[in-house]
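Engineer: Have a look at this prediction, sequence included:
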Amino acid sequence: MFKKVLIANRGEIAVRVIRTCKALGIITVAVHSEADADAPHVKMANEAHLIGGSRVAESYLNIDKILEVARLTKAQAIHPGYGLLSENAEFARRCGKEGLIFIGPSPEVISKMGSKIQSRKAMEEAGVPVVPGITYPLADAEEAVEAADLIGYPVMLKASAGGGGIGMQVVHSGDEIRKAFAGNQKRATDFFGDGTMYIEKFVENPRHIEIQILADGFGNTVYLWERECSIQRRHQKVVEEAPSSFLSETTRRKMGEAAVKAAKSIGYKNAGTIEFLVDEEQNFYFLEMNTRLQVEHPVTEEITGLDLVEKQLKIAGDEALDFSQEEVKREGHAIEVRIYAEDPKTFFPSPGKITKLELPKGSGIRHELAVHDQSVVTPFYDPMIAKLIVKGNDRDDAINRLHGALVDYHIEGIKTNIPMLKEVIAHPAFRSGDTTTDFVGKYLKTKKTNNAE
């Protein structure tokens, strides 16, 4: 096991990784921007080092500075968390050149799965079902129209790089493609440095269901059941739960086996997630692979009893998985909601100072956060400030506990999406398990103002 690990991230995920490292007796090194000088992850770590200005390009994306700190502190490994550099193949490659263990898959796998076009090709070759579409980059809007005419409308115009719904739009005609192409390509270029676009068939009324996998360096790969992540705004998840109330046991097993097949086909090692779209008949299609820890990993931890960060560390330290597929348990039901500093109607970010923070308490409640009373939420980073996770004996029990926890969750000084989350949890459609990806636009009051980008 490693003696010292640098966490190349911030916020609640940095706190989460530090917590497990401390439990394992690992010395932790935090890095931070000027804006995060007093952040919780900085205070929790054994060591903390300033790496640049407040903007992510000046600090958390500064590979040279992060590696400089790793050399200075004699860290043995780097945990990238999620977001930022976690799926940056060049960063993983640079870590290797410096003699550092990158806690994640190989640079080659990250690169292949980081391109949605390349990943589609890889999954097709592996025999994993994929959404009908193209596996080549589009030259321009007219080529996109030609491809869409062959696939059939509606289609999803998508950026090959990145995620979070950026560069993605449902289109219903050639004219819509012509209007949408340049703008989405520019957004993809601005956010990811890659404007490559492609098209796939739009699956009507889908569910977004993903499979968590773990793979060691000794040929062992297991799936840890599924997470349903269909409740989204602007193609970004806000409510995640495990297990899905929609899947049959047969489909659940088939999806798990497909995820293991996908991971093995590319030589995957460490924790990863295979994301699928599932239609109304429970046909499932590969969407993408996230080569990192997911924001929503706590719900899997709650139903399996596993610490995924611990498993990441042990796999990266060349330890074999100490359990088989048959030994993966599934107990109870867990739901996670993401708390954002944003207007609950428009979803615009709402930075500012938290003047009061009161967290709910009680059985089955878990908090992942990196803010406190008097914390300043800056405009420089993602507006997610916390995650609330509840576990119940079954789905109804979990929903009831979550509803009570949200009622008791008090944040003042900034706007948050808690009112929107309360509306989701209380809605009869959610209670009944009708959780397709169009839930927010179909059922919530926010749908009239759900045009923020």
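Structural biologist: Everything's here; your move. Residues are numbered from 1 along each chain as shown.

Engineer: Going by C-alpha atoms from here, please, whenever you check contacts or count neighbours.
Structural biologist: Will do.

Engineer: which stretches of the stretch 251-400 of the chain form helices?
Structural biologist: Ranges of helices within the stretch 251-400 of the chain are 297-304, 308-316, 395-407, based on DSSP state H, counting those that start in this stretch.

Engineer: residue boundaries of the strands in the stretch 201-350 of the chain?
Structural biologist: 207-215, 221-233, 236-242, 270-278, 284-290, 333-340 (DSSP state E, counting those that start in this stretch).

Engineer: can I get the helices of the stretch 251-400 of the chain in a markdown table with mean neighbour count and distance to Lys43?
Structural biologist: Converted to a markdown table, the helices of the stretch 251-400 of the chain look like this (neighbours: other Cα atoms under 10 Å; distance: least, Cα to Cα, whole Å):
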| stretch | mean neighbour count | distance to Lys43 |
| --- | --- | --- |
| helix 297-304 | 22 | 23 |
| helix 308-316 | 22 | 20 |
| helix 395-407 | 18 | 27 |
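
Engineer: okay, now the one to match up with it:
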Amino acid sequence: MSDFKKVLIANRGEIARRIIRTCRRLSIPTVAVYSDADRDALFVREADEAVAIGPALVKKSYLDMENIIRAAKETGADAIHPGYGFLAENSAFAERCVAEGITFIGPSASVIRLMGDKIEARRQMKAAGVAIVPGVDGALSSVEEAIQAAQEIGYPVMLKASAGGGGIGMQVVSSDDELEKAFASTAQRAGSYFGDDTLFLEKFIAAPRHIEVQIAADQHGNVVHLWERECSVQRRNQKIIEEAPSPFLDESRREALCQAAVRGARSIGYTNVGTMEFIVDEQGQFYFLEMNTRIQVEHPVTEEIAGVDLVEWQLRIAEGRPLQREALPSAPQGHAIECRVYAEDPRTFMPSPGKIETLRLPDGVRLEFAVTEGDQVTPFYDPMIGKIIAHGANRPEAIRKMKEALGRCVVSGIKHNIPLLVNVMDHPDFQAGAYTTKFVETVLKDCGQGEMRT
């Protein structure tokens, strides 16, 4: 039984469907909000109630706080789940929910604000004893200051937006001239995307691994980790394949990484579900990258190896209930891999909107899809249409299941990235677990100019 009378989902697509599924199992009525472009979407039909909140443009719909709050009040929703993206890490929205007497299913506004500022997040983690990438600990006021700092750190360096995220507002520079050229344009891009043009510098770590730790913290001071996820298969600094646990870490490094994540989360008084992200160099040294104060796209792989429902955990924590530590196994259970399916060209990564003429999905694996056959993929939102999650007793079995599942997918009417996913699964470096964030470039190069295997 839940304390919540009704939960409004301030999101769309597959994550909205995912939240609806857990709420239905817990007998919690749900409210979907939707833009004009999503009027006929699956998540709208599956929710108990649905409220239109504006036109297709996100600024006038899914980012419109006033319309979302109004929808919650009109339907009697006493809690809002933000999912990921959109308003999930918007501290002003979290504050507004509290002011309106609505539970925000996530951490406090002050913590969201703190970890959304990359400079302050670095300072906090450093104070907590969590290793950070060598760099400047404050905002850069001028290009001259940036050049001086880069010379002290040593090129190459990564110029980053303090408010950045999702791979946006980042640029590698290798000389004073490159930094001078990049400074103004990166600041302008950061200001345009995030409303904050503050920049800072970090040492650039070539070809690292991107590994993150899933944590959960309740309102009673309990903080736990649910092990790590390997997220190094990326295109344009955005993940496309994740797996848990990481094939790179041995037990001692896994324990050190997970305990660092717990220590960092505890130091800021974190509550609810969140993710501590790290980059790991060739020697296995890990450095804090950022914290995502929300549920992640890739949360299913953790659920598969931990045997938990993280959305349910979010709801229970938001209700003020203590974590059920005894619900966790003593070690990861098997191995899980997630492939994100995008409506995009598998080589150029350009979005491919259009009507899905055919969509046949495999059985024997977990499916989290936003669309069905005959649906229209619009150009207004992220082109991810779904996720395939394979779980096995070990990594080779999980890879085998994923390869079989991808081979049984039939999608027509749009371009999609399944051919790229197949080639990743077949690549000897992936099968050996010997890959970094530069791996997709290697796969594309090895494929040459011919057709990718499907």
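Structural biologist: Nice, thanks for sending it over. What you see is a predicted model, and the numbers here were worked out from it, not measured in a lab.

Engineer: Out of the strands of the stretch 201-350 of the first structure, which gets nearest to Lys4 of the first structure?
Structural biologist: Proximity to Lys4 of the first structure (Cα to Cα) singles out strand 270-278 among these, at 18.7 Å.

Engineer: Make JSON lines from the helices of the stretch 251-400 of the first structure and add distance to Ala271 of the first structure to it.
Structural biologist: Shown next, in JSON lines, are those (distance: least, Cα to Cα, whole Å):
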{"stretch": "helix 297-304", "distance to Ala271 of the first structure": "10"}
{"stretch": "helix 308-316", "distance to Ala271 of the first structure": "6"}
{"stretch": "helix 395-407", "distance to Ala271 of the first structure": "26"}
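
Engineer: Looking at these, spot the one closest to Phe380 of the first structure.
Structural biologist: helix 297-304 (24.5 Å).

Engineer: hmm, back to that, next, format the strands of the stretch 201-350 of the first structure as TSV and append distance to Val260 of the first structure and mean neighbour count.
Structural biologist: Putting the strands of the stretch 201-350 of the first structure into TSV (distance: least, Cα to Cα, whole Å; neighbours: other Cα atoms under 10 Å) gives the following:
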stretch	distance to Val260 of the first structure	mean neighbour count
strand 207-215	7	25
strand 221-233	6	23
strand 236-242	18	24
strand 270-278	9	25
strand 284-290	12	22
strand 333-340	23	24
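
Engineer: Lys97 of the first structure: which of these is closest?
Structural biologist: strand 270-278 (19.4 Å).

Engineer: What span of the second structure is that closest one aligned with?
Structural biologist: Across the second structure, the stretch matching strand 270-278 of the first structure (TM-score structural alignment) is residues 272-280.

Engineer: quick one: that stretch to the first structure mean distance?
Structural biologist: With mean Cα distance after the TM-score superposition for the first structure, stretch 272-280 of the second structure departs from the first structure by a mean of 0.4 Å once superposed.

Engineer: Run through who's touching that stretch.
Structural biologist: 105-107, 208-218, 261, 265, 286-296, 310, 313-314, 317-318 (Cα atoms under 8 Å, 6 or more residues apart in numbering).

Engineer: thinking again about what came up before, export the strands of the stretch 201-350 of the first structure as a markdown table, with columns for distance to Ala8 of the first structure.
Structural biologist: As requested, the strands of the stretch 201-350 of the first structure are exported to a markdown table (distance: least, Cα to Cα, whole Å):
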| stretch | distance to Ala8 of the first structure |
| --- | --- |
| strand 207-215 | 21 |
| strand 221-233 | 26 |
| strand 236-242 | 23 |
| strand 270-278 | 17 |
| strand 284-290 | 18 |
| strand 333-340 | 22 |
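
Engineer: closest to Ala75 of the first structure out of those strands?
Structural biologist: strand 270-278 (19.5 Å).

Engineer: for that closest one, the distance to its chain's centre please.
Structural biologist: A distance of 10 Å separates the centroid of the chain from that of strand 270-278 of the first structure, by Cα atoms, centre = their mean, to the nearest Å.

Engineer: Before I go, just wanted to say thanks for your time.
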